[in-house]
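**Q** I'll drop the sequence and a predicted model, then ask my questions.
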Amino acid sequence: MLSSLHICNFALVQELDLEFGPGLNTITGETGAGKSLIIGAVQLLAGGRATPGSIRRGAKTCEVSGIIMLGGGDEQLRHQLEEHLQAAALPPCEDGELLIRRVLTENGSRAYVNGAAVTAGFLREIGEMLIDIHGPHDNQTLLQPSRQLSLLDTYAGLQQQVQHCRQLHEALLAIRREMAALRAEGMAPEDIELLAHQLKEIEQAELREDEEAELVERYRMATHAKRLLELVTQCRDGLAENDGSVVDQLGGFLRLLREIEQIDAARGEVFAADLGRISESIQELCVDLADYAGGLELDEEAFQQLEERLDLVQKLKRKYGGSLSEVLATAGRIRERLGRIRGRSDAIRKLQEREKEQQQAFLVACTELSAGRHAAATGLANAIEDKLQSLGFAKAAFAIQVSAAPVGASGADAVEYAFAPNVGEDMQPLKAIASSGEMARVMLAIKTVLSDADKVPILIFDEIDANVGGRVAIRVAAELAAVGSRHQVFSITHLAQIAAAGRQHYQVSKSVVADRTLVAVASLDDDGRLAEIVRMLGADSGSAAAQSHARELLQQAAQTSTSGKS
């Protein structure tokens, strides 16, 4: 239920804080007092259109916020709302409280849910789940064909069958999407031959992902082999091969050090050993150089093969990717695609068989659903028609028309609620009803009959009392109170009978302060209610008869509420 509403700088409202209770909340006041402003504020919370003209003159911004308590009476709705918030990555409802805030400026509007920014479209989505507004400011989900169908299904207890039908429909669509994807893979024989050739070209190359760097290095070395051999040969010759080489000279130096050793044994031995190690290192270097030179020798045939391998790698890279890893990945994709294409005919045949079986099961589910809807439509229509007659449409007729429609997730039926308010008039769809007063009472009748099936928790009725009086007014009041036992109901009314039926009563008034018009809303106590109902009866405040009548209305409403009669 809507537990609180804060309005700031909205039209003629400067600042207003209201607390609401469960059941029927009645809102009254003189004509033109501004009662519709409350509906306008709630409509903003439900994602309604926001315009800069709604901002109070002289203010830069307008703000409307409300707290909706999600009670434990409808776990399905609460779970659905929480899933909706989670899917949008929004904060959850703490302690079952949903906080909605709308801020209007001259440049547009911003919306927030539980403190996080959302779009007006998202606000409308959750608004449809939580609030129905019936009257001049319509947010009437019951006018939507899908909603009418859903309510009939709920009344008939067909929810599981509907869910089963949706699952079969989705499975059927999935099969068809898979077939479409396979057919899209269809190619001309020459295109398949080209793919096969490309795959063969890559596979025959027997590529390794890391071989390119190795080939490049080998080629670089091969192209410089002659110069490297020259350099190695010069080094070896100079170090050990030629006369007067470094090794020969070190031998002469070693003999000199041996002579030093004969004179100074301690130091000479060290010098000789050091030089000996140097000589051994040079000789080992010469061996390594010889081995290195042996590896540099590359015959023409091997060099040609290396060049051809490099050319092949570059060619494949140009055709199939910028690196060997990309070339190999291309081969994998071609291989997979050819596999799908070659197995496509068999796969399509199997899918066609599955499609036939799935479609048959889906059509059976649609037929069962249609039978259940036709069976329930008359009973629901008769119940609504009875309610309409008690609400002042003594000769009204109501029908629920179930007709064939293209098959879809919800089956193969189109449902439309039709209404004829007077004898001799043709049935018309609800959306064709011109009078908002008629519409509101039709909606009240439907809400009363379907109050257990309809899970929208907050209902707002405006002009429910249009062209109503006498006993019909008392009946309308009783029906509103009955719906209030299962929903939170707001009724903006000019009828004392309806005002008296409310569990909470709010009075809207207009005043002029400092040459500015202000709208205020007061929650009435018992004395305040009595005085307001006397005013609504059109009597002076001191009229004893009017006060007696007002008390009688309040007592009658209290008794009806206590006894649970509708």
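**A** Looks like it came in fine.
**Q** okay, CA-based contacts and neighbour counts for the rest of this
**A** Noted.
**Q** which ones are touching Met443?
**A** His134, Leu142 (C-alpha atoms under 8 Å, 6 or more residues apart in numbering).
**Q** Leu480 sits in which helix or strand?
**A** helix 470-484 (DSSP states H and E).
**Q** Return the set of buried residues in that helix.
**A** 472-484 (16 or more other C-alpha atoms under 10 Å).
**Q** okay if I get those residues as a markdown table plus distance to Phe461?
**A** Output for the buried residues of helix 470-484, formatted as a markdown table (distance: C-alpha to C-alpha, whole Å):
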| residue | distance to Phe461 |
| --- | --- |
| Val472 | 16 |
| Ala473 | 14 |
| Ile474 | 16 |
| Arg475 | 15 |
| Val476 | 11 |
| Ala477 | 12 |
| Ala478 | 14 |
| Glu479 | 12 |
| Leu480 | 9 |
| Ala481 | 12 |
| Ala482 | 14 |
| Val483 | 11 |
| Gly484 | 12 |
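**Q** Out of these, the closest to Val407 would be?
**A** Val483 (34.6 Å; C-alpha to C-alpha).
**Q** Tell me the secondary structure at the residue nearest to Gly437 when sequence neighbours are not counted.
**A** Once flanking residues are discounted, Gly437 sits nearest to Ala466: 4.9 Å by C-alpha to C-alpha, 6 or more residues apart in numbering. Secondary structure assignment for Ala466 (DSSP: H, G, I helix; E, B strand; the rest coil): coil.
**Q** So which residues of the stretch 51-200 of the chain form strands?
**A** Assigned by DSSP state E, counting those that start in this stretch, the stretch 51-200 of the chain shows strands spanning 61-69, 97-105, 108-113, 116-118, 131-134.
**Q** Check it against this one:
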Amino acid sequence: MLSTLYIENIAVIEKTNIDFTKGLNVLTGETGAGKSIIIDSINAVTGHRTSKDIIRTGSDSAFVSATFTNISKEIKEKVLDLGFQVDDDTLILSRELSLNGRNTCRINDRPTTVSTLKEIGIELINIHGQHESLELMSPESHINYIDNFAELSSVIDDYNVSFKELKKLNKLLKENGGDESQRLYEIDLLTFQVDEINNASLTVGEEEELQNEKKLLQNSEKVRQYLDKSKSILSGYNGGNACEMVDEASTNLIKASNFLEEAEDVSNRLSDLSYALQDISAEISDLIDELEFNPSRLEEIEIRLDEIYKLKRKYGNSIEEILEYGEKAQKKLKKLLNYDKDMAEAKEQYEKLYDITLEKAENLTSLRKKAGKEFSHRVEEEMKFLDMPNVRITVSIEQSPLYSKGKDKVEILISANPGETPKPVSKIASGGELSRMMLAIKTVLSESDTIDTLIFDEVDTGISGKASRKVGLKLKEVSKNRQVICVTHQVQIASLADNHNLIRKNVKGERTFTDVTTLDYNGRIEELARIMGGIEITENTKKLAEEMLNNN
């Protein structure tokens, strides 16, 4: 459950710490005090999309942390699988928002990403706000309620494996359904391209080798001159002989070593150099012998390079790209040549897979129809308790073309008055009826839901009097098995709380500050009296508030 929420520099909240308990927790306060900021902060720390606009004016960043205690075994295993440590079944999520757009997220003080926060957050908290009541107005969302109630996720996943493969085959058949003349044209073109590339017998690195050889042939006379000059310097063709001079110097040093011992080492080094120079001279001679200018070879290279250049203009910027193009063209050509056989096999495979997919979709329909009846009955019972005694709920399931959820178009229909035929929610439900219907659905779904914390943001919209009392009792009932946090304006709901937090706005100087206080017994009486009495709180209002609190 959510034990502590710490908020810093979010909107009008400079800094506050909110403690929650088991059971029913309520948040009350005057309109504009900042109740919605609490929900925004919880959304932020559980990885939902958040704007930097919520950062308090004058601050560079905002920070939220949420401490969860007694987390379930499933949550603990998920956190461990994601690579985070869990001590004492406690989990701390935190997120810092900056004006520069950066997000710093942590799980148990270890860095993480926003998406990982969300992945864990959706397992910890389920938030029901006014926008979810509006979702009831959209029939497209209704199928999710039935599927969640019937716990069909694994069945839908299995169906989707077949459906996705069916879509691929359908796409293949459509893409290859062109006219015969176009296919023959492509075969001729690809055959020419493949033959042209194959006949060229290209090898990777060939162009660079040819360019180097061409460069050498074009400059062979210069190279010969340089080699001859180097040979002359070493071998003495030009009035001196470097090899003999080094050898003579070494001999004289040997003689000197008879009287100067250190000269022997220098002599040995010169002797080694003499041998090396002789080897180098021989190698230069070999290079001269190998060097030849062959005009016909240069012409061959020019022709080959021109051929490569033309292929590059057509098929790629390098030999590697040309060969890659050839491989792809070869595969496409093979596919076109085997078109009739491949299409026949694809059609046969499509028909078989269609039957399998349709059978899985029909199984989903059967499961939904069965679940729909039970769902309708359960939601009706909950709504009757919530002061709608004549309500009738029907789940309409009509057939549609195959799609990612099967072949069903699902819509929840409602009749709030005797004698009226159930109709779409969007046509007849009032705001108060929507709120109660959503609470009823949430209550029914919560029985199969493993999430420990449910948050209801102004679920009492459009409800008052006896109905709001029933809503409070239902929230109290749900809170027996999980933690419930509720933002409310109704005294009938607030009086049932196990833990009551007051959100209060203050103005100091020219700045607005919001703080959150956990109320004691007397504080609760004052707040319940304020909700009932408005601006002026009388002793009678306080007595009524105390009586209501004691009765609960």
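**A** On my side now, so go ahead. On a predicted model such as this, the values are computed, not experimentally measured, just so you know.
**Q** hmm, back to that, which one of the strands of the stretch 51-200 of the first structure is the most hemmed in?
**A** Most buried of the strands of the stretch 51-200 of the first structure by mean neighbour count (mean count of other C-alpha atoms under 10 Å) is strand 131-134; its value is a mean of 24.
**Q** Tell me the helices and strands packed up against it.
**A** Strand 131-134 of the first structure sits against helix 436-449, strand 458-462, with contacts defined as 3 or more C-alpha pairs under 8 Å, 6 or more residues apart in numbering; DSSP states H and E.
**Q** residue boundaries of the strands in the stretch 401-550 of the second structure?
**A** 406-415, 423-424, 453-457, 483-487, 499-508, 511-518.
**Q** Tabulate these in a markdown table, adding columns for distance to Ser98 of the second structure.
**A** Converted to a markdown table, the strands of the stretch 401-550 of the second structure look like this (distance: least, C-alpha to C-alpha, whole Å):
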| stretch | distance to Ser98 of the second structure |
| --- | --- |
| strand 406-415 | 43 |
| strand 423-424 | 44 |
| strand 453-457 | 27 |
| strand 483-487 | 28 |
| strand 499-508 | 24 |
| strand 511-518 | 20 |
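**Q** picking that back up, right, and the strands of the stretch 51-200 of the first structure - which one's nearest Tyr219 of the first structure?
**A** strand 116-118 (62.9 Å).
**Q** And that closest one, what does it pack against?
**A** Using 3+ C-alpha pairs under 8 Å, 6+ apart: strand 116-118 of the first structure touches strand 108-113.
**Q** cutoff 10 Å now
**A** Secondary-structure packing of strand 116-118 of the first structure (3 or more C-alpha pairs under 10 Å, 6 or more residues apart in numbering; DSSP states H and E): strand 97-105, strand 108-113.
**Q** Let me know which of the ones you listed is the nearest to Phe393 of the first structure.
**A** Of these, the one closest to Phe393 of the first structure (C-alpha to C-alpha) turns out to be strand 97-105, at 38.2 Å.
**Q** residue at max distance from the center of the first structure?
**A** For the first structure, the residue at maximal distance from the C-alpha centroid (C-alpha atoms, centre = their mean) is Ile263, at 99.5 Å.
**Q** That residue -> the second structure?
**A** Under the alignment (TM-score structural alignment), Ile263 of the first structure maps onto nothing in the second structure.
**Q** can you pull the contacts of Ile263 of the first structure?
**A** By C-alpha atoms under 10 Å, 6 or more residues apart in numbering, the contact set of Ile263 of the first structure is Leu257.
**Q** And the aligned partner of Leu195 of the first structure in the second structure, how close does it get to Phe68 of the second structure?
**A** Matched by TM-score structural alignment, Leu195 of the first structure corresponds to Leu190 in the second structure. Distance, Leu190 of the second structure to Phe68 of the second structure, by C-alpha to C-alpha, to the nearest Å: 64 Å.
**Q** just Ala44 of the second structure next, same as before
**A** In terms of C-alpha to C-alpha, Ala44 of the second structure sits 15 Å off from Phe68 of the second structure.
**Q** can you tell me the distance between the two ends of stretch 438-454 of the second structure?
**A** By C-alpha to C-alpha, one end of stretch 438-454 of the second structure lies 13 Å from the other end.
**Q** Name the residues of it that are buried.
**A** Applying 16+ other C-alpha under 10 Å to stretch 438-454 of the second structure flags 438-446, 451-454 as buried.
**Q** would you turn those into a markdown table with distance to Ile75 of the second structure?
**A** Listed next are these as a markdown table, based on distance: C-alpha to C-alpha, whole Å:
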| residue | distance to Ile75 of the second structure |
| --- | --- |
| Met438 | 26 |
| Leu439 | 25 |
| Ala440 | 26 |
| Ile441 | 24 |
| Lys442 | 21 |
| Thr443 | 22 |
| Val444 | 22 |
| Leu445 | 19 |
| Ser446 | 17 |
| Ile451 | 9 |
| Asp452 | 10 |
| Thr453 | 13 |
| Leu454 | 16 |
